[in-house]
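Output the structure for:
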Amino acid sequence: MKDLAALISAFASLLWPVILAAVLYVLRPAVLELVSTAKNRKFSIKVGGQELTMDEANEQQQRLIADLQAQVIDLRNRISPELPDTENRSENVRATIAATPGEHEVLWVDDNPKNNSYLIEQLLQGGIKVRTVLSTSDGARMLKDGRYAMIVSDMGRNEVGGFNPHAGLDFLKLVRGADKDVPFVLFTNSRSYQEYRDTALSLGATYITSSTTDLAGIFRNAFGKRF
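This is a model prediction of the structure:
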């Protein structure tokens, strides 16, 4: 009896994969149809009693964020006008961008570009192209493709060989060796801002900030109503 039970158990363990394969084969057309049609489906949510697609909801959210940023920037400028040095830099940036030939394009170097998604989308909606790369070496290759209206870089990032806490400064030196005029913005965390601010400015950074709102203000001052 034990041998028979073992035989039945072994047979059952072999039978389940066969049954599963048979079911998948029978359902294969339906599964393929489900996969192919899923690409064209748009999930929806209800907001304020209205049914919105995720794209529509995301678009409204972006407009709200952009409006809030604009209000904050305007309020801050009224309360605390730019210092003469900063104001001169803003004027120089606008003049440099205006003199940049062709379509305006921003080169953005960051090993985690998802963190910048909303700002990138705002630039794109204003007709400003954005080229994102993940490392200093990739950024160096992009510099050979043409001149950019602005360059943005994070500070510390994963590079070949491991994490480089001052990769942004390394890229800044490389850029300034080739172009002394292109606006260069370092967008970093508060710790790196405190540690590297003076060094970055002495090496030729146009701006360094740890604030998303400040960066949005830099874009607005540089590109005007397009941002």
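
When you work out contacts or count neighbours from here on, use the C-alpha atoms and nothing else.
OK.

Which helix or strand contains Ser137?
helix 136-143 (DSSP states H and E).

same for that helix, what does it pack against?
If you count contacts as 3 or more Cα pairs under 8 Å, 6 or more residues apart in numbering; DSSP states H and E, helix 136-143 packs onto strand 105-109, helix 167-178.

Next secondary structure element downstream of the longest one?
Read it as helix 167-178. strand 184-187.

contacts for that next one?
With contact meaning Cα atoms under 8 Å, 6 or more residues apart in numbering, strand 184-187 is reached by 150-155, 168, 172, 204-211, 215.

Next, the structure of the following sequence, for comparison with the previous one:
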Amino acid sequence: MKEASALIGALTGLAWPLFASVVVWRLFPVIKNIAGRGNFTVRMGDAELTVQQFSDKLVEATADIQQRLTAVSASEGQEEPSEQTERPPGVLRRVLWVDDQPANNAYETAQLQSLGVEVVHATSTGEGVRALHKARPPFDAVISDMGRSEPAGYNTDAGLDLIREIRSFDDTTPVFVYASTKTLARKEEIATAGGNGVAWSPVKLFDLLHDAGEFPGAADG
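Down below sits the predicted model:
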């Protein structure tokens, strides 16, 4: 487990954003593999951490990296046009995530929560729309997958349908599609429907979310 301790130390001190982004992208499968081995403790200096404590430390470390990456990206890309529609900057306190497989986004959810963002999950377009109508306070952003299982069957355009539903009563809340790189081919279609951006990696997703509002951990710190 010395390698794991060294990994955490390296992650918290990373200064090279490109290398950090690769580590973040690769980290979740590694954690799943470690956790699948069963109960164990990890020695960190003079202390021992449980599997849960070890995972929490990794979440905190990579969430910090994500936050630093978005700050670097924002400072380096100020002259580039944003995928967002014009909207006053604020704080990203609540996010609605619509995906029929929430477990697939467990690590990204944990990172957001570590940064102080409340994440509410919905598994269908209808459930997501109802959550938006009932939300008090309102959500600051919406994330959706593209294709998902709906009550009527699998819908390859579920993300688009959700965006159109939202835009029928809400013109301002940012809506992002988080899916595979194949979805990039539909980027223009998503924008026409009213979507604010497409993400295919955690780093890109956090970049888009940072455009929607500052993470509470940074805003309150």
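
Overlay the chains and give the TM-score.
The TM-score (TM-score structural alignment, normalised by the length of structure 2) is 0.70; 177 aligned residues with a Cα RMSD of 2.6 Å.

highest average neighbour count across the helices and strands packed on helix 136-143 of structure 1?
Neighbour counts (mean count of other Cα atoms under 10 Å) averaged over each of these peak at strand 105-109, with a mean of 23.

What mean distance separates that one from the matching residues in structure 2?
Strand 105-109 of structure 1, aligned to structure 2 and superposed, deviates on average by 1.0 Å (mean Cα distance after the TM-score superposition for structure 1).

give me the stretch of structure 2 that that strand matches.
Using TM-score structural alignment, strand 105-109 of structure 1 lines up with residues 94-98 of structure 2.

Now which of the contacts of strand 184-187 of structure 1 would you call buried?
Neighbour-count burial (16 or more other Cα atoms under 10 Å) is assigned, among the contacts of strand 184-187 of structure 1, to 150-155, 168, 172, 204-210, 215.

From Val23 of structure 2, how far out is the residue nearest the centre of structure 2?
Nearest residue to the geometric centre of structure 2 (Cα atoms, centre = their mean): Glu108, 4.6 Å. In this view, Glu108 of structure 2 and Val23 of structure 2 are 14 Å apart by Cα to Cα, to the nearest Å.

likewise Phe215 of structure 2?
From Phe215 of structure 2 to Val23 of structure 2 the distance is 21 Å (Cα to Cα).

Tell me, how many residues neighbour Pro29 of structure 2?
11 (other Cα atoms under 10 Å).

and what of Glu87 of structure 1?
13.

Output the contacting helices and strands for the helix or strand that contains it.
Here Glu87 of structure 1, judged by DSSP H and E, is contained in helix 84-99. With contacts defined as 3+ Cα pairs under 8 Å, 6+ apart, the packing partners of helix 84-99 of structure 1 are helix 212-223.

Where does the helix it packs on end up in structure 2?
Using TM-score structural alignment, helix 212-223 of structure 1 corresponds to residues 202-213 of structure 2.

List the buried residues for that stretch?
Quick answer for stretch 202-213 of structure 2 (16+ other Cα under 10 Å): 202-213.

Let me have the residues you listed in JSON lines, adding distance to Glu150 of structure 2 as columns.
Shown next, in JSON lines, are these (distance: Cα to Cα, whole Å):
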{"residue": "Pro202", "distance to Glu150 of structure 2": "25"}
{"residue": "Val203", "distance to Glu150 of structure 2": "28"}
{"residue": "Lys204", "distance to Glu150 of structure 2": "26"}
{"residue": "Leu205", "distance to Glu150 of structure 2": "24"}
{"residue": "Phe206", "distance to Glu150 of structure 2": "26"}
{"residue": "Asp207", "distance to Glu150 of structure 2": "29"}
{"residue": "Leu208", "distance to Glu150 of structure 2": "26"}
{"residue": "Leu209", "distance to Glu150 of structure 2": "26"}
{"residue": "His210", "distance to Glu150 of structure 2": "29"}
{"residue": "Asp211", "distance to Glu150 of structure 2": "30"}
{"residue": "Ala212", "distance to Glu150 of structure 2": "28"}
{"residue": "Gly213", "distance to Glu150 of structure 2": "30"}
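
Among those, which one sits closest to Arg93 of structure 2?
Gly213 (8.2 Å; Cα to Cα).

Verify the contact between that closest one and Val91 for me.
Yes. Gly213 of structure 2 is in contact with Val91 according to Cα atoms under 8 Å; the separation is 4.4 Å.

before we move on, back to that, so what angle separates the directions of the helix holding Ser137 of structure 1 and strand 105-109?
For helix 136-143 of structure 1 against strand 105-109, the angle by axes from the mean of the first three to the mean of the last three Cα atoms, to 10 degrees is 170 degrees.

how about helix 136-143 of structure 1, aligned to which bit of structure 2?
Under TM-score structural alignment, the match for helix 136-143 of structure 1 is residues 125-132.
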